[in-house]
Structures are given as C-alpha cells and as structure tokens.
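Engineer: Structure, please.
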Amino acid sequence: MELFGFGPHLMIDGYQANPEKLADAEMVKRVLDEMPEAMEMTKVLPPFVFEYTGARAEDAGVTGVVIIAESHIAIHTFPEKRFISVDIFSCKEFDLRKAVEYLVETFEIGRYDTYLINRGKEYPKDPELARRIVEGEREYLESRIA
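Structural biologist: The predicted structure is shown next:
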C-alpha cells in the first residue's frame, strides 16, 4: 500500500478517431454511464452531457462528465478535428490499460498520447500518519503564535 498520494489522474489525447462516434452524444453518455462500474468505481450522479456548437464548425463537439465517489471522468470530443480528450481522476487505483483500451476501441482512436500524474503526492493514505502530520503542524503553529 502506498502511504502518500491522493490518486492517479490519467489524461488521454486521442487523434484520428471516428468522427461519427465523436459526434454521438448518446454514445458519450453511455461511455460515461458504464465506465465507472467497469473500473470498479462508484457513480454518484448520472452523467451530464452537452452538445456544443461553437462559433466555428471545427470547435463543435460533445462534452460530458460523470461524478464518481472517487472523483470524476470527463470527455471532450471534436469530431471535425477527429480529436478526443479524456480525464480520469480517482483517489483509488484503477486499471489504466483497461481504461485506455476501452476508449480506443469505443471511439476507434487511431493514435493517442497518455499522461499520468499522481495527484496529491503529499496526501497521506495512512490515517495514523495523517494524524501525526496534523498534530505536528498544530504544534508548529502554536509555537509560532505563542
């Protein structure tokens, strides 16, 4: 078990994706609805999906988010550019490869880049360690104020 770190934040930039699938708001909603359970996460609210038209056709697309107990999953699509951007942030470890493969297959992504950040690197997951850190900070502040 890791002692520190709030959790992984996986970002996926997908290129050369299927423009019809990227424009399909119902598909984006279905992905956001099914993905939490597939990743063993807890969906808190139903997905919210919005079709954006934009000032230019190339800016149009679908944006959606689902709030999970562990954090969130967000999808932004740009069918004219054949581009999709996905963020999966969780305080719980999850199968990164499975998430990427699911999205690549579903949206027929031709090429992609992934970025992974461990959020909250100083966030202690061990409650006893967290207690000692907080007590230490309080003692330090009290010594500075007195």
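Engineer: use CA for all of it now, contacts and neighbours both
Structural biologist: Will do.
Engineer: which element is the most centrally placed residue in the chain on?
Structural biologist: In the chain, the residue lying closest to the centroid (Cα atoms, centre = their mean) is residue 88, at 1.6 Å. Applying DSSP states H and E as the criterion places residue 88 in strand 83-90.
Engineer: And that strand, what does it pack against?
Structural biologist: Contacts defined by 3 or more Cα pairs under 8 Å, 6 or more residues apart in numbering; DSSP states H and E place strand 83-90 against strand 7-15, strand 71-78.
Engineer: Any idea which of those gets closest to residue 21?
Structural biologist: strand 71-78 (9.3 Å; Cα to Cα).
Engineer: Which parts of this protein are helices?
Structural biologist: 19-22, 25-38, 96-107, 127-145 (DSSP state H).
Engineer: Following up with a second sequence; could you model it the same way so I can compare the two?
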Amino acid sequence: MNALGRHILAEIYGCDSEILNDRELIEKVMVDSALSSGAEIREVAFHKFSPMGVSGVVVISESHLTIHTWPELGYAAVDVFTCGDKINPWDACNYLTEKLKASHITATEVKRGIFEQPVSVKVSNL
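Structural biologist: This next block holds a predicted model:
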C-alpha cells in the first residue's frame, strides 16, 4: 500500500501559557520545528487574537504545519502534514512539543492519499 503523505494530528497539553500567547515566539518555534525535520519553508502566516491565543501556518514544500493555541488552558492543537518520504512529521511534532514545555501529548498519524497500487498518469495528445 502506498500513501502520498503522513498527517500528524496532535493534542498538546500542559504547555507554558506565556509561550502559547506570544505570536513571535510561536512563529519561531513553528519555523524551527519545520527546519528541524528537514522541511523546506515556502510561506509563514501567524495571527495573535485578543485577548489571547495564536493561530498560524508554516507552508512547506512538503505540505504544512499549523497551530491553534489556548493559553488559558495550556493547550495547543497542531497538525503536521508531510508528503513524500523524505521528511518525518514526528520529528517536527516532537521538537514543537519540547519547545512548548508540554506535560503530555496525544497524537494520531493518518496516512493521506492511500493507493493500493502506484499511481501512474498517461498523457496523450487528443
């Protein structure tokens, strides 16, 4: 069985609330998380909510990393989606969990684009 990508859905608990509410720091940690896994960054966009919380995305050549934080709960919802087999999404997820100073994480890996046989495309001139 072949898959186009791997998608980690992470629930990260017991995080440092000051980190979770700092847009610049969250952006740095997310970018560094992507780089630590060997990903190639394409675009970065983050937003700070009022009164608290940060959401953001790091678009990588291999797909993306996203985060939504709830500082008042010490909680972050994170997705790490990588296509191909060159990048291990767990490397990025583990790095991020450490930098958020989390007490625990629950995560699930979902295979994306599962094919029983390799995909082939035939192009013809009509």
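Engineer: before we move on, the earlier item: pull up the aligned stretch in the second structure for the strand holding residue 88 of the first structure.
Structural biologist: Mapped onto the second structure using TM-score structural alignment, strand 83-90 of the first structure covers residues 75-82.
Engineer: For that stretch, give me every contacting residue.
Structural biologist: Applying Cα atoms under 8 Å, 6 or more residues apart in numbering, the external contacts of stretch 75-82 of the second structure come out as 5-15, 20, 62-70, 88-89, 92-93.
Engineer: one more time with 6 Å, if that's ok
Structural biologist: 5-13, 62-69, 89 (Cα atoms under 6 Å, 6 or more residues apart in numbering).
Engineer: ok so, going back, how much does the strand holding residue 88 of the first structure stray from the second structure?
Structural biologist: On superposition with the second structure, the mean distance recorded for strand 83-90 of the first structure (mean Cα distance after the TM-score superposition for the first structure) is 0.6 Å.
Engineer: That strand to strand 71-78, inter-axis angle?
Structural biologist: 180 degrees (axes from the mean of the first three to the mean of the last three Cα atoms, to 10 degrees).
Engineer: tilt between strand 83-90 of the first structure and helix 96-107?
Structural biologist: 150 degrees.
Engineer: Pull out the buried positions in strand 83-90 of the first structure.
Structural biologist: Residues 83-90 are the ones in strand 83-90 of the first structure that count as buried (16 or more other Cα atoms under 10 Å).
Engineer: thought residue 5 of the second structure was touching residue 87?
Structural biologist: No: using Cα atoms under 6 Å, residue 5 of the second structure makes no contact with residue 87, being 9.8 Å away.
Engineer: anything in contact with each of these two?
Structural biologist: Contacts common to residue 5 of the second structure and residue 87, judged by Cα under 6 Å, 6+ apart, are absent.
Engineer: Tell me the spatial nearest neighbour of the residue mapped onto residue 67 of the first structure from the second structure, not counting adjacent residues.
Structural biologist: When the second structure is aligned by TM-score structural alignment, residue 67 of the first structure is paired with residue 59. Of all residues not flanking residue 59 of the second structure in the chain, residue 43 sits nearest, at 5.0 Å (Cα to Cα, 6 or more residues apart in numbering).
Engineer: And residue 88 of the first structure, by the same measure?
Structural biologist: Per Cα to Cα, 6+ apart, closest to residue 88 of the first structure is residue 73, 4.5 Å.
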